[in-house]
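S.K.: Here is a sequence together with a model predicted from it:
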Amino acid sequence: MPLKEFAERRNLLHRDSDAQTVLRHALDDVQLGKVAMVSSFGAESIVLLHMIAQINPATTVIFLDTEMLFPETLQYQKDVAEKLGLTDVRIITPARDAVLIEDVDGLLHQADTDACCDLRKTRPLAEALKEFDGWITGRKRYQNGQRATLPLFEKDAAKIKINPLANWGPEDLRAYMDDHNLPRHPLVAQGYPSIGCMPCTSRVSAGEDPRAGRWRDTEKEECGIHFENGKMIRGGKAA
């Protein structure tokens, strides 16, 4: 079955399903194949990670360590994985040879944020996902204009991408974390509602969009690991 048709059928099947049901079926879907979760272990990540742990803690979770993350994120990743009992967290880093050639001084982000994201996120993730037929993300429709029409299932190049929390809002996330007494990322209380790499993430003021601190004062909205209509999203539009 063509992937686009597969995604459309699953969206129809799960149009009234809750996030846990979508997750459970995605992980057990023989037609879909082998699925991993990709997590930033960021501000809201623990909701989906907790759901995964409840369904199958042996699910592969891919964590991209760009080698430019906040120390708090690295510690939070370790603490959450241990607390939830996740047994297959794969920490992926950029290819050493590529970093030495393209960003030996660690300053590429100052000249070209897209190239930096490609080196430290897009290519390492593509390599890590080679053995999988689909991957789970924590994206939500409320996060920005690019995600306003986000489906539960979508064709992503030659794979299926699953977005179980697509229709969740901030209040749903807070309620879930409160109900399950889940630990927050320590930087959230310091004014970082959306957390990426340290050089490209700034504090957000009251009333600002939660993602305003990501690549502030630029048109860039995404790191480049997601696609829209078959085109990679890097800035404010598909490239």
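M.R.: Received, thanks.

S.K.: contacts and neighbour counts: CA atoms only from here.
M.R.: OK.

S.K.: Quick check: residue 41 touching residue 63?
M.R.: Yes - Residue 41 lies in contact with residue 63 (CA atoms under 8 Å); the separation is 7.4 Å.

S.K.: which one of these two has more residues nearby?
M.R.: Neighbour totals were compared for residue 41 and residue 63, and residue 41 leads with 25 against 20 (other CA atoms under 10 Å).

S.K.: Checking my notes, the more buried one in a strand, right?
M.R.: No - Residue 41 is assigned coil when assessed by DSSP: H, G, I helix; E, B strand; the rest coil, not a strand.

S.K.: what sits against it?
M.R.: 63, 73, 76, 77 (CA atoms under 8 Å, 6 or more residues apart in numbering).

S.K.: change it to 10 Å
M.R.: Residues counted as contacts of residue 41 (CA atoms under 10 Å, 6 or more residues apart in numbering) are 47-49, 62-64, 73-78, 80-81, 185, 195-196.

S.K.: alright, now check it against this:
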Amino acid sequence: MNVMREEDIVTGGSMSVEEATDRAARLMDQYGHLQGVSLIEPMVHEEFNGRITMTSSFGTEAAALLALVAEVDRDLPVIFLDTRKLFGETHTYREKLVDHLGLTNIKIMRPDEEKLEAEDPNGMLFASDVAKCCYLRKVEPLQRALEGYDAWLTGRKRFHGGERDALPVIEPAGSRIKINPLAGYKREDIEDIFEHRALPRHPLEAEGFLSIGCMPCTERVDPNTTDVRAGRWAGQDKTECGIHYII
């Protein structure tokens, strides 16, 4: 279970919380039966034209959503959180995927250097307060990156389990709306996207990493495990970094 702190929550869209909640309900009624490109297209070009972005970790499954988005709009802003603790292979993979898919608008967000110097001067905060480390390196930068947007696309899926078991396709997130085009996809559906579109794989996947985040908090797992995210914060009472608590 993750503890959500007051400072981990932010509003910031142009809608009020009530307006976002009502609009999400209306969108679910109209589009809730859709997924993949069929859902992305109206969200990007009709409902939130110019006011929608997406986030991507450029991890093992990230290419699936990126490929579908590229089919709809290669110029859609893609937010990438460079925590300064990522594997070098993730940066290399990002560059490869961007080139492969022809993406044109990658927004690389980094932690605030002054805050890092004050709160994590030796870069070891992850060892004593992992939640605070995630906040400084991921949550706060994403708060800044989302300014000016009313909606954002995520690659979350129900089969990842945990808090994602009942993930809706469209959900209110405070004063914004969150779209989850792959919510209902199965593991084999993601594999089909990779195979049919000849997408490159994250180089660390072959080394036993099924879900890839920051280097200190990511471990190899048994490739036969049903828990795709088992290698994230292994042994800790934590399953999410906190960015999906941003509302």
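M.R.: Arrived safely. In this text the structure is predicted, and so the values were computed from the model without any measurement.

S.K.: Overlay them and tell me the TM-score.
M.R.: The TM-score (TM-score structural alignment, normalised by the length of the first structure) is 0.92; 229 aligned residues with a CA RMSD of 1.5 Å.

S.K.: returning to what we had before: so which of the contacts of residue 41 of the first structure are in helices?
M.R.: Members of the contacts of residue 41 of the first structure lying in helices (criterion: DSSP state H): 47, 48, 49, 73, 74, 75, 76, 77, 78, 80, 81.

S.K.: what do we get in the second structure for the last one?
M.R.: Alignment note (TM-score structural alignment): residue 81 of the first structure maps to residue 98 of the second structure.

S.K.: One more: the first one?
M.R.: For residue 47 of the first structure, the aligned residue in the second structure is residue 64 (criterion: TM-score structural alignment).

S.K.: how many other residues sit next to that match?
M.R.: Number of residues near residue 64 of the second structure (other CA under 10 Å) recorded here: 21.

S.K.: can you check residue 132 of the first structure too?
M.R.: By other CA under 10 Å, neighbour count at residue 132 of the first structure equals 15.

S.K.: you'd agree it is in a strand?
M.R.: No - membership of residue 132 of the first structure in a strand is not supported by three-state DSSP, which gives coil.

S.K.: Would you work out how far apart the start and end of stretch 57-69 of the first structure are?
M.R.: 25 Å (CA to CA, to the nearest Å).

S.K.: What are the boundaries of the strands in the first structure?
M.R.: Along the first structure, the stretches classed as strands by DSSP state E are 35-39, 61-64, 89-92, 134-136, 153-156, 159-162, 226-228, 231-233.

S.K.: Need those in CSV (columns: distance to residue 181 of the first structure).
M.R.: Listed next are these as CSV, based on distance: least, CA to CA, whole Å:
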stretch, distance to residue 181 of the first structure
strand 35-39, 20
strand 61-64, 21
strand 89-92, 22
strand 134-136, 23
strand 153-156, 29
strand 159-162, 25
strand 226-228, 31
strand 231-233, 34
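
S.K.: just so I know, which of those lies nearest residue 218 of the first structure?
M.R.: Within these, the stretch nearest residue 218 of the first structure is strand 231-233; the backing value is 14.3 Å (CA to CA).

S.K.: ChimeraX command for the buried members of the contacts of residue 41 of the first structure?
M.R.: The ChimeraX selection below is limited to those of the contacts of residue 41 of the first structure classed as buried (16 or more other CA atoms under 10 Å):
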select :47,48,49,62,63,64,73,74,76,77,80,81,185,195,196
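
S.K.: And residue 232 of the second structure, what's its match in the first structure?
M.R.: Taking TM-score structural alignment, residue 232 of the second structure has residue 214 as its aligned residue in the first structure.

S.K.: Now do the same contact list for that match.
M.R.: Under the criterion of CA under 10 Å, 6+ apart, the neighbours of residue 214 of the first structure are 192-204, 220-223.

S.K.: Now the buried members of the residues you listed.
M.R.: Buried members of the contacts of residue 214 of the first structure, scored by 16+ other CA under 10 Å, are 192-197, 200-204, 220-223.

S.K.: Pick the one among the residues you listed closest to residue 125 of the first structure.
M.R.: Distance to residue 125 of the first structure across these (CA to CA) is lowest for residue 223, with 11.6 Å.

S.K.: Under the alignment, what does residue 130 of the first structure map to in the second structure?
M.R.: Aligned by TM-score structural alignment, residue 130 of the first structure pairs with residue 147 of the second structure.
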